[in-house]
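Novice: could you look at this predicted model? Sequence included:
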Amino acid sequence: MADIAATYSRPAIKWHETATAGYVVLALVVLIWAGFALTMRAMGKSPLATADVALIRFAVPAVALLPLLFGRLHLLRNVDSKAVLLVLAGGVPFYLVASAGAKLTSAAYVGALIPGTTPLAMALITRVFLRRKISARQVLPIGLILAGVVLMVAGQRDVVTAETLRGV
C-alpha cells in the first residue's frame, strides 16, 4: 500500500489566509489608530507644521505601496473616476480638518471621534460630491453617531471648555 501522504499532498495555506495573520493585522490597525490620535495631539508641541506631518503621513505609505499598484492598474479601469479622485484627494483635507480639531481637544476625544464619525463623514462626502442620497437605512445609524457625539460631550460637561467644543 502506497504512502497516502505521498499520494495526496496537503493544500497549501498561504500565510495571509491564517487566523494569526488576521490578528497581526488587527493589532497593527489598533496601534495605527492609537498612534494617530496621539500624534495629532503631539503636533502642537512639535516644531513640524501640520503640512509637514501630512506630507510624511501620506508620502511614505504612497511610496511604500507604489510597487503593489502596478500589478493592479487594470482594476482601476472599472472604478468610477470621481471615486478615485475622492480617495486620492480626500485624505489630505480630512487630515487637515482633523488635526485642527485635535489641537483643541483631548487625545481621548480624537481617538473616539475620528473612527467613530467616519461613516458620518463618508455619508456626507458621497452626498455632496457624488450626489448620492442618504438612504432610509442610513438615517438611524447616522443619528446614533450624532447622538453618541452629543452624549460623549454632554457626559463630561463639567470639564468641557469652549475650546474643546470647537475641537469636537
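Specialist: Yep, that arrived. Residues are numbered from 1 along each chain as shown.

Novice: for the rest of this, base every contact and every neighbour count on C-alpha atoms.
Specialist: Fine.

Novice: ranges for the helices of the protein?
Specialist: 4-7, 19-42, 50-70, 73-76, 81-102, 107-116, 118-129, 136-154, 162-167 (DSSP state H).

Novice: among these, which comes closest to I13?
Specialist: I13 lies closest to helix 19-42 among these, at 11.1 Å (C-alpha to C-alpha).

Novice: which neighbouring elements make contact with the closest one?
Specialist: If you count contacts as 3 or more C-alpha pairs under 8 Å, 6 or more residues apart in numbering; DSSP states H and E, helix 19-42 packs onto helix 81-102, helix 107-116.

Novice: buried ones in it, by neighbour count?
Specialist: By neighbour count with 16 or more other C-alpha atoms under 10 Å, helix 19-42 contains the buried residues 33-34, 36-41.

Novice: columns distance to I13 on top of the helices of the chain, output as JSON lines?
Specialist: JSON lines is the format used below for the helices of the chain (distance: least, C-alpha to C-alpha, whole Å):
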{"stretch": "helix 4-7", "distance to I13": "16"}
{"stretch": "helix 19-42", "distance to I13": "11"}
{"stretch": "helix 50-70", "distance to I13": "22"}
{"stretch": "helix 73-76", "distance to I13": "25"}
{"stretch": "helix 81-102", "distance to I13": "32"}
{"stretch": "helix 107-116", "distance to I13": "33"}
{"stretch": "helix 118-129", "distance to I13": "34"}
{"stretch": "helix 136-154", "distance to I13": "38"}
{"stretch": "helix 162-167", "distance to I13": "47"}
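
Novice: count of neighbours near Q138?
Specialist: 13 (other C-alpha atoms under 10 Å).

Novice: ditto for the one 4 residues further on
Specialist: If you count neighbours by other C-alpha under 10 Å, I142 ends up with 17.

Novice: ok, now which ones touch it?
Specialist: For I142, the contacting residues are 119-120, by C-alpha atoms under 8 Å, 6 or more residues apart in numbering.

Novice: give me that answer again for 7 Å
Specialist: L120 (C-alpha atoms under 7 Å, 6 or more residues apart in numbering).

Novice: which one of the helices and strands packed on helix 19-42 is the most hemmed in?
Specialist: The highest average neighbour count among the helices and strands packed on helix 19-42, using mean count of other C-alpha atoms under 10 Å, belongs to helix 107-116 at a mean of 18.

Novice: now do the buried residues in stretch 129-142.
Specialist: In terms of neighbour count (16+ other C-alpha under 10 Å), stretch 129-142 has its buried residues at I142.

Novice: quick check: end-to-end length of it?
Specialist: End-to-end distance for stretch 129-142, by C-alpha to C-alpha, to the nearest Å: 18 Å.

Novice: okay, pairing it with this:
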Amino acid sequence: MLNTQSVYSDKVHRLFLPTKVLGYLAMTLVLFIWSSFALSIRTIDGSSLTIADVALLRFMVPAILLAPWAIKHLRVIKTIKAVDIALILLGGIPFVFLAALGAKSVPTAYVGTILAGTPAVFVAIIGAVFFAQIMSKKRWFALFMILVGVVVMMLSEQQLLSLKDPSGLGFLFAASACWAIFAITLKRVNLKPITVVIILSYCSGFIMLVLISSGMVDSELGHFSLQQALPFIAIQGVGIGVVATICFSYAINQLGAEQASVLGSLSPAITALLAVPVLGESLSLFIGCGIGITIIGVILSHRC
C-alpha cells in the first residue's frame, strides 16, 4: 500500500512540476516584455514615429489579432458601466502618452522604477482617501520603502543635472497614478484579461484614429517604413498588448498571484541592466541602491 502511494505521489509530482516550470518561464518572458516596454518608450523620441503613431500600433495590433474573440466578449462588455470603461481606458492612451512624455527626459532606470514601483503607493492613497480602507503599519512601511527607493535613485546629482526637463518625472508619476486607477477598477469589475485587452485595444485604437485623422496629435503615419515600425509593433502591439497579458495570467494561475507579483517587482532592475548595453546608459550607485530599495518595498507590500 505504501509503495503504491509512493508511486502515485511520484507521478503526481512529475505531472505538476512541468506546469510550475512553465509558470516561471511565462513570468520570465513577462519581465523581459515589461522591461522592453520602458526601453521602447525611451526610443520613441529618436525614431521616425511619434508618440501617437506608437500608441496607434500599441492598440490596433492586438485589436486585429484578437478580432476572432471580440464578438464573444461583447456581451460582457455591454454590461460594464460607462464610468468603469472610462477608468479602464486610463490604462490606455493616457498611460502611454504620459509614460512616453516622461521617458523623453529621464534615464530608463527612472522609467522602469517609477512605472513598476509607485502604482502600489497610489493604490494605497486612493484606497485610503476614497474608500476609507485601513492598512496595517507594515503595509505603510512597505510603501514608504518604495518612496525612499525612488528618492534615493533621484539623489544622484549627476543624473538630476542631466535631466533636460524635470517635468518628465511629473509625467511618469501621473502615468503611475493612471495605472493605479486602472488596476483598482479592474479589481472591482473583475473581468477576464482578454476582455480587458479587447476594451483597451478597440476603444483606445478608435480614439487614436480619430485624434490622428483630425490632426489633434502629431503623426508621421504614412511617412515611416514597416521596418522602422516593426520594433514597436513587436514590443508594444504583440508583446505588451497580447503576449504579456496572456503569460501573466498563466503565471498567476500556475504560481499564485502573490508569487507572480513579487517576481514582477524585479522588472525595474532588469530594465536598468538592459539599458546599459541597449541604450548605452550608465548605472550609478544611487540608481542601483534606489532600485534595490524600491524592489524590497514592492515585495513587502505584496506580502502585507
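Specialist: Received the coordinates, thanks. Note that the structure is a prediction, hence the values are computed from the model and not measured.

Novice: in TSV: the helices and strands packed on helix 19-42 of structure 1, plus distance to V159 of structure 1.
Specialist: Output for these, formatted as TSV (distance: least, C-alpha to C-alpha, whole Å):
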stretch	distance to V159 of structure 1
helix 81-102	16
helix 107-116	13
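
Novice: in the stretch 201-304 of structure 2, mark out all the helices, start to finish.
Specialist: Under the criterion DSSP state H, counting those that start in this stretch, the stretch 201-304 of structure 2 contains helices at 226-232, 244-255, 257-264, 267-279, 285-303.

Novice: just want the angle from the second one to helix 257-264.
Specialist: Going by axes from the mean of the first three to the mean of the last three C-alpha atoms, to 10 degrees, helix 244-255 of structure 2 is angled at 130 degrees with respect to helix 257-264.

Novice: helix 244-255 of structure 2 corresponds to what range in structure 1?
Specialist: Aligned by TM-score structural alignment, helix 244-255 of structure 2 falls on no residue of structure 1.

Novice: the first one too?
Specialist: The aligned range for helix 226-232 of structure 2 in structure 1 is empty, by TM-score structural alignment.

Novice: out of the helices and strands packed on helix 19-42 of structure 1, which is closest to R127 of structure 1?
Specialist: R127 of structure 1 sits nearest to helix 81-102 of all the helices and strands packed on helix 19-42 of structure 1, at 12.3 Å, using C-alpha to C-alpha.

Novice: what's the mean deviation for that closest one versus structure 2?
Specialist: Its aligned residues in structure 2 lie a mean 1.9 Å from helix 81-102 of structure 1 after superposition (mean C-alpha distance after the TM-score superposition for structure 1).

Novice: what angle do that helix and helix 118-129 make?
Specialist: Going by the same axes, to 10 degrees, helix 81-102 of structure 1 makes 130 degrees with helix 118-129.

Novice: which strands or helices does helix 81-102 of structure 1 pack on?
Specialist: When contacts are defined as 3 or more C-alpha pairs under 7 Å, 6 or more residues apart in numbering; DSSP states H and E, helix 81-102 of structure 1 packs onto helix 19-42, helix 162-167.

Novice: against I114 of structure 2, how distant is the residue nearest the centre of structure 2?
Specialist: Residue closest to the average C-alpha location in structure 2 (C-alpha atoms, centre = their mean): W34, at 5.9 Å. Per C-alpha to C-alpha, W34 of structure 2 is found 13 Å from I114 of structure 2.

Novice: for I41 of structure 2, same thing?
Specialist: 14 Å.

Novice: repeat that for I146 of structure 2.
Specialist: Distance check for I146 of structure 2 against I114 of structure 2: by C-alpha to C-alpha, it reads 9 Å.

Novice: picking up where we left off before, and of the buried residues of helix 19-42 of structure 1, the nearest to V24 of structure 1?
Specialist: Nearest member of the buried residues of helix 19-42 of structure 1 to V24 of structure 1, counting by C-alpha to C-alpha, is W33, at 14.4 Å.

Novice: what's the match for the closest one in structure 2?
Specialist: Mapped onto structure 2 by TM-score structural alignment, W33 of structure 1 lines up with W34.

Novice: which residues touch its match?
Specialist: S267.

Novice: still on that earlier bit, format the helices and strands packed on helix 81-102 of structure 1 as JSON lines; extra columns: distance to Q156 of structure 1.
Specialist: Below are those laid out as JSON lines (distance: least, C-alpha to C-alpha, whole Å):
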{"stretch": "helix 19-42", "distance to Q156 of structure 1": "19"}
{"stretch": "helix 162-167", "distance to Q156 of structure 1": "11"}
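
Novice: which one of those helices lies closest to L55 of structure 1?
Specialist: helix 19-42 (13.9 Å).

Novice: what's the mean distance for that closest one versus structure 2?
Specialist: Taken over the aligned residues, the distance from helix 19-42 of structure 1 to structure 2 averages 1.4 Å (mean C-alpha distance after the TM-score superposition for structure 1).

Novice: what's the angle from that helix to helix 107-116?
Specialist: Using the same axes, to 10 degrees: helix 19-42 of structure 1 against helix 107-116 is 130 degrees.

Novice: starting at the chain centroid, how far to helix 19-42 of structure 1?
Specialist: When distances are taken as C-alpha atoms, centre = their mean, to the nearest Å, helix 19-42 of structure 1 is centred 10 Å away from the chain's centroid.

Novice: V110 of structure 1 and G143 of structure 1, how far apart?
Specialist: Distance, V110 of structure 1 to G143 of structure 1, by C-alpha to C-alpha: 20 Å.

Novice: if we can go back for a sec, closest one to R10 of structure 1 among the helices and strands packed on helix 81-102 of structure 1?
Specialist: Comparing those under C-alpha to C-alpha, the one sitting nearest is helix 19-42, at 18.2 Å.

Novice: what angle separates that closest one from helix 50-70?
Specialist: Going by the same axes, to 10 degrees, helix 19-42 of structure 1 is angled at 160 degrees with respect to helix 50-70.

Novice: ok, and the closest non-adjacent residue to G44 of structure 1?
Specialist: Nearest residue to G44 of structure 1, sequence neighbours excluded (C-alpha to C-alpha, 6 or more residues apart in numbering): K103, at 6.2 Å.
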